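In: coordinates only, no sequence provided:
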């Protein structure tokens, strides 16, 4: 039985990161492989999710909210640490420690190749890893605004990979510009169908009819659109607070804090409508077959490509247009999704 290692972001308080890792692990496990998640901690990622300390207090507001923020972060950590404890893992301090352990290492998904996000951590490009098959699955660069020196190193490290797949078309085109063949595949959360995710839920109290809001950036714009839609369909608003935000509740909505990832799935599956600025918010809107609006940044230097690429491929670009009232035809979307899921699964089957 081939032994497979998954290298992605771990020990985060990020719903998308946790759920995509779980999805890929379960898919590979279901194929009969001996699977481990490589427990490698990136300092930048780890630092973003540490417990707040008194040194972080720089204002009266931060002083007043500190106890609540500390309690919340601690609860978030507990819920994420308890999620998916059945996954096997192998802890390393240096990525070179995996040499000789695996028949293949899969890098991805998530923005593992975003050097700004990781603080120029080349471990996710498997620098120094030898004697194993190297595969990327739905890896993301975030954006491709690299320096000349970074591109030279990326080029050299990608040459050591046996197969490349990217989450966004922009990433595929970047690899092709360096002379590599690359395939666009689905995010791991979309490798699994709605039935799979319905078995991953954990209940939480909610209004009977609600617009679900999950914002990673652009909070004001997301809330403005959510309030407009909630008024038009006579629904409440449920707001999923993220660890990136402060502790102050938003007025006029149901604020939910420190969700277990399974509760995150549960709320998406039962929403009447979703408004989100998150890529995985889009993914779980699709999984739950929800009508939704995706709010994206304006400008070039951003990570919009992951959302834009997905909705364009599914023929639902109207979800980006806030003036559009067009609903999603899930018969058509499901047909396209099935085709792309089969192609993504084929990439894995042919390259491991």
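Out: Yes, it's here. Just so it is clear, the model here is predicted, and its values are computed rather than measured. Numbering: from 1, shown residues only.
In: CA atoms for contacts and neighbours, from now on please.
Out: OK.
In: next, the distance between the ends of stretch 201-208.
Out: 17 Å (Cα to Cα, to the nearest Å).
In: what is the distance between it and the centre of its chain?
Out: Here the centre of stretch 201-208 is set off from its chain's centre by 22 Å, with Cα atoms, centre = their mean, to the nearest Å.
In: what lies in contact with it?
Out: Outside stretch 201-208, the residues within contact range by Cα atoms under 8 Å, 6 or more residues apart in numbering are 236, 238, 260, 262-263, 265-267.
In: doesn't residue 205 belong to a helix?
Out: No: assessed with DSSP: H, G, I helix; E, B strand; the rest coil, residue 205 is coil; it does not lie in a helix.
In: and it, how many neighbours?
Out: Residues within reach of residue 205, counting by other Cα atoms under 10 Å, total 8.
In: how much space between it and residue 88?
Out: 32 Å.
In: and residue 317, by the same measure?
Out: Applying Cα to Cα to residue 317 and residue 88 gives a distance of 39 Å.
In: and the nearest residue to residue 28 once chain neighbours are set aside, how many neighbours?
Out: Distances taken as Cα to Cα, 6 or more residues apart in numbering place residue 35 nearest to residue 28, at 6.9 Å, with adjacent residues excluded. Residues within reach of residue 35, counting by other Cα under 10 Å, total 25.
In: what strand or helix carries residue 35?
Out: strand 34-40 (DSSP states H and E).
In: of the contacts of stretch 201-208, which is the nearest to residue 275?
Out: residue 238 (10.3 Å; Cα to Cα).
In: second structure for comparison follows:
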């Protein structure tokens, strides 16, 4: 059995980053001995974990003095993110100084999923293109540039790095054209996001999620892009039906109609989603997991000029649920989700991607 390493943003304090890393590792482990490389990208570590400089430390101390409950919730949230690492099979720790040692320790490498090729997020860390290992070991699974473009790198460097891959699969269909524009010689293939590689029961059973029988009825809100109508619509629906509202990462500002949940780790997030009456979101992964769990969901696209709407649009289009986009403020609740059709379309995506993943491991 091959020993396989996955290089991704597993240490980011971000729900989607945690879920995609866990799902890809779980899928890989069905066909190999898989590990998440415990790679410490300097940019990721600096952004999520380090408070550098006297000014930053003083600012943090002042926040603790002014907002002790809120800051305590954020600390609890960070601890819960760290605890989620127990669901990974982690390698020993690597940094940019010793990552080349991994080449002799693994038979195959995957970079992805997530925005591993976004130079802004990685600090232009080219190790996410796997230059430290032999060329025949280099593969990507659902790698993404996010909002970046290949022109943000040195063109000749990135061209050579991409040409040295054995297999390239990408997360967004738009990336196929972006890569071929710069490197016509390669043939990238779009695959589904790793969260779709697992079925609902795998998520529920493997992570010990809790479905409640007697529960408070509420709307689950998760917003990652500036919203214009989503929260207002949630309030209208909640008022009409006598439901509560639980808003993930609402922040310090309090609203009497909304329960701010600032301390949820990855498990708490999924439990809140699983037991909600309705999910309202601007997040791709919240939309994706809602579909997997058969949770009624409505989504809003970002109004920003530079955005990640293509992922939401591609997903909604692929499962024929564009009508659930939030475009106006009303109290409509849809009860006509065609879960059989949605499951069938997700199943087709899953089967094709798993077949390709298995082939890359076996080759």
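Out: Thanks, I have the structure now. Quick caveat: nothing in here was measured; it's all calculated off a predicted structure.
In: so who does the residue nearest to residue 28 of the first structure touch?
Out: 3-6, 25, 28-29, 88.
In: change it to 6 Å
Out: 3-5 (Cα atoms under 6 Å, 6 or more residues apart in numbering).
In: check residue 79 of the first structure too.
Out: By Cα under 6 Å, 6+ apart, the neighbours of residue 79 of the first structure are residue 260.
In: next one: residue 56 of the first structure from residue 69 of the first structure, what distance?
Out: 11 Å.
In: more neighbours, those two?
Out: residue 69 (21 against 10).
In: and that one, how close does it get to residue 296 of the first structure?
Out: Applying Cα to Cα to residue 69 of the first structure and residue 296 of the first structure gives a distance of 27 Å.
In: also residue 113 of the first structure?
Out: 21 Å.
In: how much space between residue 154 of the first structure and residue 111 of the first structure?
Out: 15 Å.
In: more neighbours: which of these two?
Out: residue 111 (23 against 18).
In: what residues are up against that one?
Out: 140-142.
In: how about the helices in the stretch 1-150 of the first structure?
Out: 15-30, 43-48, 60-82, 115-118, 148-158 (DSSP state H, counting those that start in this stretch).
In: have a look at how far, on average, the third one is from the second structure.
Out: Going back to what we said before, that points to helix 60-82 of the first structure. Helix 60-82 of the first structure: mean distance to aligned residues in the second structure after superposition is 3.7 Å, counting by mean Cα distance after the TM-score superposition for the first structure.
In: please compute how far that helix lies from its chain's middle.
Out: So, by Cα atoms, centre = their mean, the centroid of helix 60-82 of the first structure is 22 Å from its chain's centroid.
In: repeat that for the fourth one.
Out: Relative to the mean C-alpha coordinate of its chain, helix 115-118 of the first structure is positioned 15 Å out (Cα atoms, centre = their mean).
In: what range in the second structure does that helix sit on?
Out: Helix 115-118 of the first structure corresponds to residues 119-122 of the second structure when matched by TM-score structural alignment.
In: can you point out the buried residues in that stretch?
Out: 119-122 (16 or more other Cα atoms under 10 Å).
In: how close does it sit to the first structure?
Out: Per aligned residue, stretch 119-122 of the second structure averages 1.5 Å (mean Cα distance after the TM-score superposition for the first structure).
In: can you list contacts of that stretch?
Out: Taking Cα under 6 Å, 6+ apart as the rule, stretch 119-122 of the second structure contacts residue 43.
In: ok, back up a step: dump the buried residues of stretch 119-122 of the second structure to JSON lines, plus distance to residue 197 of the second structure.
Out: Listed next are those as JSON lines, based on distance: Cα to Cα, whole Å:
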{"residue": "119", "distance to residue 197 of the second structure": "27"}
{"residue": "120", "distance to residue 197 of the second structure": "28"}
{"residue": "121", "distance to residue 197 of the second structure": "25"}
{"residue": "122", "distance to residue 197 of the second structure": "25"}
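In: just give me the closest of those to residue 132 of the second structure.
Out: For these, the nearest to residue 132 of the second structure is residue 122 (16.3 Å; Cα to Cα).
In: for stretch 139-154 of the first structure, which positions count as buried?
Out: Taking 16+ other Cα under 10 Å as the criterion, stretch 139-154 of the first structure shows 139-144, 154 as buried.
In: with stretch 170-181 of the first structure instead?
Out: Neighbour counts using 16+ other Cα under 10 Å place 170-175, 180 of stretch 170-181 of the first structure among the buried residues.
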